[in-house]
Every structure is written in C-alpha cells, then in structure tokens.
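J.: The sequence and its predicted three-dimensional model are supplied below.
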Amino acid sequence: MKKPNKKHINGSARANFWDYDWNGSYFVTIFTKNRGHFFGEIENSQMQLSAIGQAASNYWLQIPDHSLFVELGVHVIMPNHIHGIIKINKSREEIISEKKYPSLLPTNSRNIFGPQSRNLASIVRGFKVGVTKEAKRILPYFGWQKLYHDHIIRDERAYHNIHNYIINNPQKWNDDCFRQ
C-alpha cells in the first residue's frame, strides 16, 4: 500500500503564487465540524434555516460592516456548509498604506504566511468567530472544520459559473457530495 504524501497532507491549500490580501474575488466554502447539519435542512429544494443557520446568514451579510474593503457576491447556507463569494476591493491608498507601514498591522510571529489582518483568512476567521459565539449559546457542541476551501475567481465566465453553482446548490442537495 502506498503511503500518503505527508507534505501534501500537512501543506497549505493556498495557492503559493497568490497573496490573499490582493484585490480579487474568491469562492469560499466553509464546513461545520464533522459536517454536522447545524444550519437547517433542505425541504422541497429550499433551505430551511435553523436558528444557527439564520445567525450564519446574518453574520455573512455583516462581513462588509467589519471589513470595509469587502464586497459580497451571492452566498448560500446549506445544512453543513456555506458557499459564498467574497470580493476584496481595497483602495489604492489602503494598499500603499499596508505596504508602506506594515509595522502598524497586527502580527503573529508564528504565522509563516505573515500578517493576517486584512486578507481572506482574516475575513473567514472573523466570520467563524462571530457565528461560533452565537451558535454555542444554542448548541454548546457546535464547531467548524478547522480549515476552509477557497478558489480564486479569475474571470467573468468563472464568476458567472460559480454564482450559478451557489444559487442552485439547494436544488442539487440530494446529489451533493458534501451531504454525508
């Protein structure tokens, strides 16, 4: 039996040629721990949100309130995961300020990827923290999968295809590979 490639298992899923604080659109998928159905259920091809699912939807919509450089595309809350489009759109002045004065940004010396305060990882982390606080009031054992999946959206055609995938996701739940 062939042994798994340890580097692949422990390595980052992030594209090594991309800086995730760059302006761009990202397709993000975030799973619950053990793919538990915390967010509600699909009935007649429509998502019926639980209280935790409603909190997740509310926190998703509030992302631009906390990260003013973020615009949101469509999103969908599924029983055990969330799909959404996050667009980072920093002004030229913000980009220059971050590059010119990086010492003003919070740092974490243990993070090999550098400061994580105004990039995709920090946006997802903030969202997960907000939902977790609310969800644990309802179900103390709520949790997230440790990581998340992202895809850099490179052109208008890809954006359109991902947009359609997200909005049609509840209708395809019975065939969804993430259903369990």
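T.: Right, received. Where do you want to start?

J.: C-alpha only now, for contacts and for neighbours.
T.: Will do.

J.: Geometric centre of the protein: which residue is closest?
T.: Centroid check for the chain by Cα atoms, centre = their mean gives Val28 as the closest residue, at 4.2 Å.

J.: wait, isn't that one in contact with His83?
T.: Yes: look at Val28 against His83 with Cα atoms under 8 Å: they come within range, at 5.7 Å.

J.: All the strands of the chain, in order from the start?
T.: Ranges of strands in the chain, per DSSP state E, are 24-31, 40-43, 46-49, 70-77, 81-88, 149-153.

J.: what would those look like in CSV with distance to Gly11?
T.: What follows is the strands of the chain, written out as CSV (distance: least, Cα to Cα, whole Å):
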stretch, distance to Gly11
strand 24-31, 18
strand 40-43, 32
strand 46-49, 34
strand 70-77, 27
strand 81-88, 23
strand 149-153, 13
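
J.: ok, second structure coming up, stack it against the first:
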Amino acid sequence: MPKRKHPRLKSFDYSTPGAYFVTICTQNKRCLLSSIVGRGLAPAENHLTEYGKIAMEQLFLLEKRYDFLKIDQYVIMPNHVHVIFILSQTAGASPRPTMTDIVCAYKSLTTRECKKVKPIDKLFQTSFYEHVVRGQEDYDEIAEYIVNNPKKWELDKLYAKE
C-alpha cells in the first residue's frame, strides 16, 4: 500500500495568525451538500441540502468555539466546502489549536449532526487542502474564486455529476 503524502508544510506553524484557504471534500466526492441550478449562467443558484445547511451552520459555530477564528469567505458546493479562515492574535489556549485541529473539529461536529438527519458512514474525506494566504493579491484571487465557484461548477476540478 502506498504511503500517504503529508500535505502540510513541515516547517510552518499552522496556529500562526493569518488567513488560510481551506477546501474540504466529501467522501468519494459525492454530491451531498448542495446542488447548483443554472450552471454556467449568472447568477447560478446554490441550493443547500439538509447536510449542506448543517455544514454551513457548523462552520459559523466554529467562531463561537474558537474566539480567535473568523469565517471570512465561504461557499458550500455539492461535494466540497471552500472557506477562508482568519486566525487572529490571542492570549487563548496553550497550545493554541492548529488549522488541522479546527478542520477536524468541523468535520467531526458536522458529521455528527448530519447523522441525526440521515445515517451516513463517512461524510468527509480524511484529509483536506489548505493554502496559507500570502498577501492581499493572493487573498483577492481566492475570494473571487470562492464567490464565482457556483457559476463555474462544471469547470471545477472537483466537478461531479449530481
């Protein structure tokens, strides 16, 4: 069995204040969170499923759980979630939770709540993609990508027929 590559930068402290672009995919990229209506046309409408509504609710509950965390931009797509997390300076918990801790808490809490609606074995993939946002230009590109993602769903590399 091939050894899974660790996707995080070895020398970076993921509890450092800053902006992080995170993508969390559903297990096997199944379209469980929303459906896009009017693909390729502006405005494309993103209709959340029950699971998608829970995913959105749990995203904002993270701000209550972690007082140093802000949800800046996000979109719940059919089979993935894009979000920009902003971590601020705080005198909070020691050791301070890392981005991995925050994403794992989100996936766990969301899955638990979704199971109450309709049983599901595994909602999300084990890992997630992250990108440390480096400057305003980088942030602006990512924010624009998030906003336009529903309109460009059929061109998305994570696209799957619903």
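T.: Cool, got the structure. All figures in this text were calculated on a predicted structure; none of them were measured in a lab.

J.: thinking again about what came up before, residue in structure 2 matching the residue nearest to the centre of structure 1?
T.: Val28 of structure 1 maps onto Val22 in structure 2, with residues paired by TM-score structural alignment.

J.: Leaving out sequence neighbours, find the closest residue to its match.
T.: With sequence-adjacent residues excluded and distances taken as Cα to Cα, 6 or more residues apart in numbering, Val22 of structure 2 is closest to Glu130, at 4.4 Å.

J.: Contacts only, for that neighbour.
T.: The contact partners of Glu130 of structure 2, by Cα atoms under 8 Å, 6 or more residues apart in numbering, come to Arg8, Tyr20, Phe21, Val22, Thr23.

J.: The closest residue to Asp72 of structure 2 other than its chain neighbours and Thr110 of structure 2: what is the separation?
T.: Nearest non-adjacent residue to Asp72 of structure 2, counting by Cα to Cα, 6+ apart: Ile84, 5.4 Å away. Per Cα to Cα, to the nearest Å, Ile84 of structure 2 is found 18 Å from Thr110 of structure 2.

J.: and if you look at Leu155 of structure 2?
T.: For Leu155 of structure 2, the distance to Thr110 of structure 2 (Cα to Cα) stands at 27 Å.

J.: residues in structure 2 matched by the longest helix anywhere in structure 1, start to end?
T.: Across structure 1, the longest stretch assigned as helix under DSSP state H is helix 120-138. Under TM-score structural alignment, the alignment places helix 120-138 of structure 1 onto residues 99-117 of structure 2.

J.: how big is the offset of the matching stretch relative to structure 1?
T.: Averaged over the aligned pairs, stretch 99-117 of structure 2 sits 1.0 Å from structure 1 after superposition, using mean Cα distance after the TM-score superposition for structure 1.

J.: residues of that stretch that come out buried?
T.: Neighbour counts over stretch 99-117 of structure 2 (16 or more other Cα atoms under 10 Å) mark Met99, Ile102, Val103, Tyr106, Lys107, Ser108, Leu109, Thr110, Thr111, Arg112, Cys114 as buried.
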